[in-house]
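Chemist: missing the sequence, but the structure's below:
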């Protein structure tokens, strides 16, 4: 039986690319996204890679929908081996222009979307004593970005979630990886295949390392518009 990966935000962009890459590596793929038509088209493309591709439309920010998604996936596939939390939205703007609705939407998708899928799949992973969780992060979860307070807050939350889960779940056979790459699909595969705790590549790596080593200088540069 082929291993199975469940990918959120899978109808386009990095999520779709990840689905295609895992399909080429022999995985059956469960694809989740909010827009049914776009998701169905992406799943049809993945299906042509020769593996099973299952499309389930839903909003990961809604725990009831996530519960139904995970149950349908398990009923159909039997087991889930890898969870890729890729669904996310971005918002740029001054903090005084960021509404409570903006905050709610960002946190629901970027943070609670991860929490909801992990919460629903974790009993399955723990019962099997194996499983891999990949949370796709952002440079905004490693360092502050101007005009992106709400977005950074949501991604810092994902970073904290991921790093703490890793400590708690590793002794139980569950691997939890953070991922913040330029080429997301390849980095996700690298994290799963080689059991890397975190993959950060390209400019994001350089920027996050510079901020880690010289936070004051980097904050000054951003405030002055030098970055």
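Modeler: Now that the structure is in, tell me what you want to look at. Remember, it's a predicted structure, so these values are computed and weren't measured experimentally. Numbering: from 1, shown residues only.
Chemist: Every contact and neighbour count from this point should use C-alpha atoms.
Modeler: Fine.
Chemist: Where do the strands of this protein begin and end?
Modeler: Applying DSSP state E to the chain gives strands spanning 4-8, 28-33, 53-57, 82-85, 131-136, 174-180, 198-200.
Chemist: can the ones you listed go into TSV with extra columns for mean neighbour count?
Modeler: Shown next, in TSV, are those (neighbours: other Cα atoms under 10 Å):
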stretch	mean neighbour count
strand 4-8	25
strand 28-33	28
strand 53-57	23
strand 82-85	26
strand 131-136	25
strand 174-180	25
strand 198-200	21
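Chemist: could I get those as JSON lines with distance to residue 157?
Modeler: Shown next, in JSON lines, are the strands of the chain (distance: least, Cα to Cα, whole Å):
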{"stretch": "strand 4-8", "distance to residue 157": "18"}
{"stretch": "strand 28-33", "distance to residue 157": "22"}
{"stretch": "strand 53-57", "distance to residue 157": "25"}
{"stretch": "strand 82-85", "distance to residue 157": "14"}
{"stretch": "strand 131-136", "distance to residue 157": "11"}
{"stretch": "strand 174-180", "distance to residue 157": "12"}
{"stretch": "strand 198-200", "distance to residue 157": "16"}
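Chemist: In addition, the following structure is provided for comparison:
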């Protein structure tokens, strides 16, 4: 069985993902913003561990990485945590995954939550520093980050996932996609041994799609990594 970290696992897709993995018998460590937000697996039982911290605060991201490191090297990390609100969107959706990667041992698998809205994101990176990034911007950037890591980190299978527009607290009651299918691709990518392509996929309901062209643009990836290094003071090796 695998040791798996799921960020943003207090509710919605994150909680559903963590619960399904725990039901399968995996050791699941969940992240939540505060202790009060930690809910038990919907299937009963207990988590293998809990890490606490607000991913909208850079200092707390560092502490989350420290807490997670105490569990050892993860087999999979699912970067599920997200927000639609400016100015937190860039920090939670892009900077937090970047910093957690840079500060933790390299896992065997990495899964990043993207969104179909990443297609409306901007190639301009100034909002990453000044706090004006939109949700679409942050999701384009984290998708490009996933593609960059897939090409540069050998030995780690890395993918981005569009879970669909589903009826969670973030998605709202008017969402039209299948909520039950919203977490299944993440679970599959974290655990299955027969995935094609083995790394660098952009997925929607276990099928690959083409992301925004910028996500696979090597020059844009390099600019993004440089901007994230400047923003955080931490280099991704």
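Modeler: Perfect, I can see it now. None of these values were measured; they are calculated from a predicted model.
Chemist: ok, now which ones touch the equivalent of residue 52 of structure 2 over in structure 1?
Modeler: In structure 1, the residue matched to residue 52 of structure 2 (TM-score structural alignment) is residue 57. Taking Cα atoms under 8 Å, 6 or more residues apart in numbering, we find residue 57 of structure 1 in contact with 32, 33, 34, 35, 36, 39.
Chemist: Residue 124 of structure 1 now?
Modeler: Residue 124 of structure 1 sits next to 79, 80 when contact means Cα under 8 Å, 6+ apart.
Chemist: gap between it and residue 138 of structure 1?
Modeler: Distance, residue 124 of structure 1 to residue 138 of structure 1, by Cα to Cα, to the nearest Å: 27 Å.
Chemist: Also residue 125 of structure 1?
Modeler: 25 Å.
Chemist: what do you get for residue 31 of structure 1?
Modeler: 21 Å.
Chemist: now do residue 26 of structure 1
Modeler: 28 Å.
Chemist: hang on, isn't residue 34 of structure 2 packed against residue 51?
Modeler: No - contact criterion Cα atoms under 8 Å: residue 34 of structure 2 and residue 51 do not qualify, at 9.0 Å.
Chemist: so what's in contact with the two at the same time?
Modeler: With Cα under 8 Å, 6+ apart, residue 34 of structure 2 and residue 51 have no common neighbours.
Chemist: what about the nearest residue to residue 42 of structure 1 once chain neighbours are set aside, neighbour count?
Modeler: Leaving aside its sequence neighbours, residue 42 of structure 1 sits nearest to residue 11 (Cα to Cα, 6 or more residues apart in numbering; 5.5 Å). For residue 11 of structure 1, the neighbour count with other Cα atoms under 10 Å is 27.
Chemist: which residues does the counterpart of residue 11 of structure 1 in structure 2 contact?
Modeler: Aligning on TM-score structural alignment places residue 11 of structure 1 opposite residue 10 in structure 2. Residue 10 of structure 2 makes contacts with 30, 31, 32, 37, 38, 39, as judged by Cα under 8 Å, 6+ apart.
Chemist: Now the terminal residues of stretch 108-117 of structure 2, how far apart.
Modeler: Stretch 108-117 of structure 2 end-to-end distance (Cα to Cα) = 28 Å.
Chemist: Average offset of the longest helix along structure 2 relative to structure 1?
Modeler: What stands out as the longest helix in structure 2, according to DSSP state H, is helix 135-152. Compared with structure 1 after the fit, helix 135-152 of structure 2 shows a mean deviation of 1.0 Å (mean Cα distance after the TM-score superposition for structure 1).
Chemist: Can you check which part of structure 1 that helix sits on?
Modeler: Alignment of helix 135-152 of structure 2 against structure 1: residues 151-168, by TM-score structural alignment.
Chemist: Just the buried residues of the matching stretch, please?
Modeler: Buried residues in stretch 151-168 of structure 1, counted by 16 or more other Cα atoms under 10 Å: 151-159, 161-162, 165-166.
Chemist: got the contacts of residue 57 of structure 1 as CSV, with distance to residue 178 of structure 1 columns?
Modeler: Compiled in CSV, these are given as follows (distance: Cα to Cα, whole Å):
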residue, distance to residue 178 of structure 1
32, 20
33, 21
34, 23
35, 26
36, 28
39, 25
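Chemist: and residue 39 of structure 2, how many neighbours?
Modeler: So residue 39 of structure 2, with other Cα under 10 Å, has 15 neighbours.
Chemist: where's it relative to residue 184 of structure 2, distance?
Modeler: Residue 39 of structure 2 sits at a distance of 20 Å from residue 184 of structure 2 (criterion: Cα to Cα).
Chemist: got it, and residue 65 of structure 2?
Modeler: Taken as Cα to Cα, the span from residue 65 of structure 2 to residue 184 of structure 2 is 25 Å.
Chemist: list the contacts for residue 16 of structure 2?
Modeler: Counting by Cα under 8 Å, 6+ apart, residue 16 of structure 2 makes contact with 9, 42, 183.
Chemist: what about the alignment partner in structure 1 of the last one, how many neighbours?
Modeler: To tie it back to what came earlier, the one meant is residue 183 of structure 2. Residue correspondence to structure 1 (TM-score structural alignment): residue 183 of structure 2 is matched to residue 185. Using other Cα under 10 Å, residue 185 of structure 1 is surrounded by 22 other residues.
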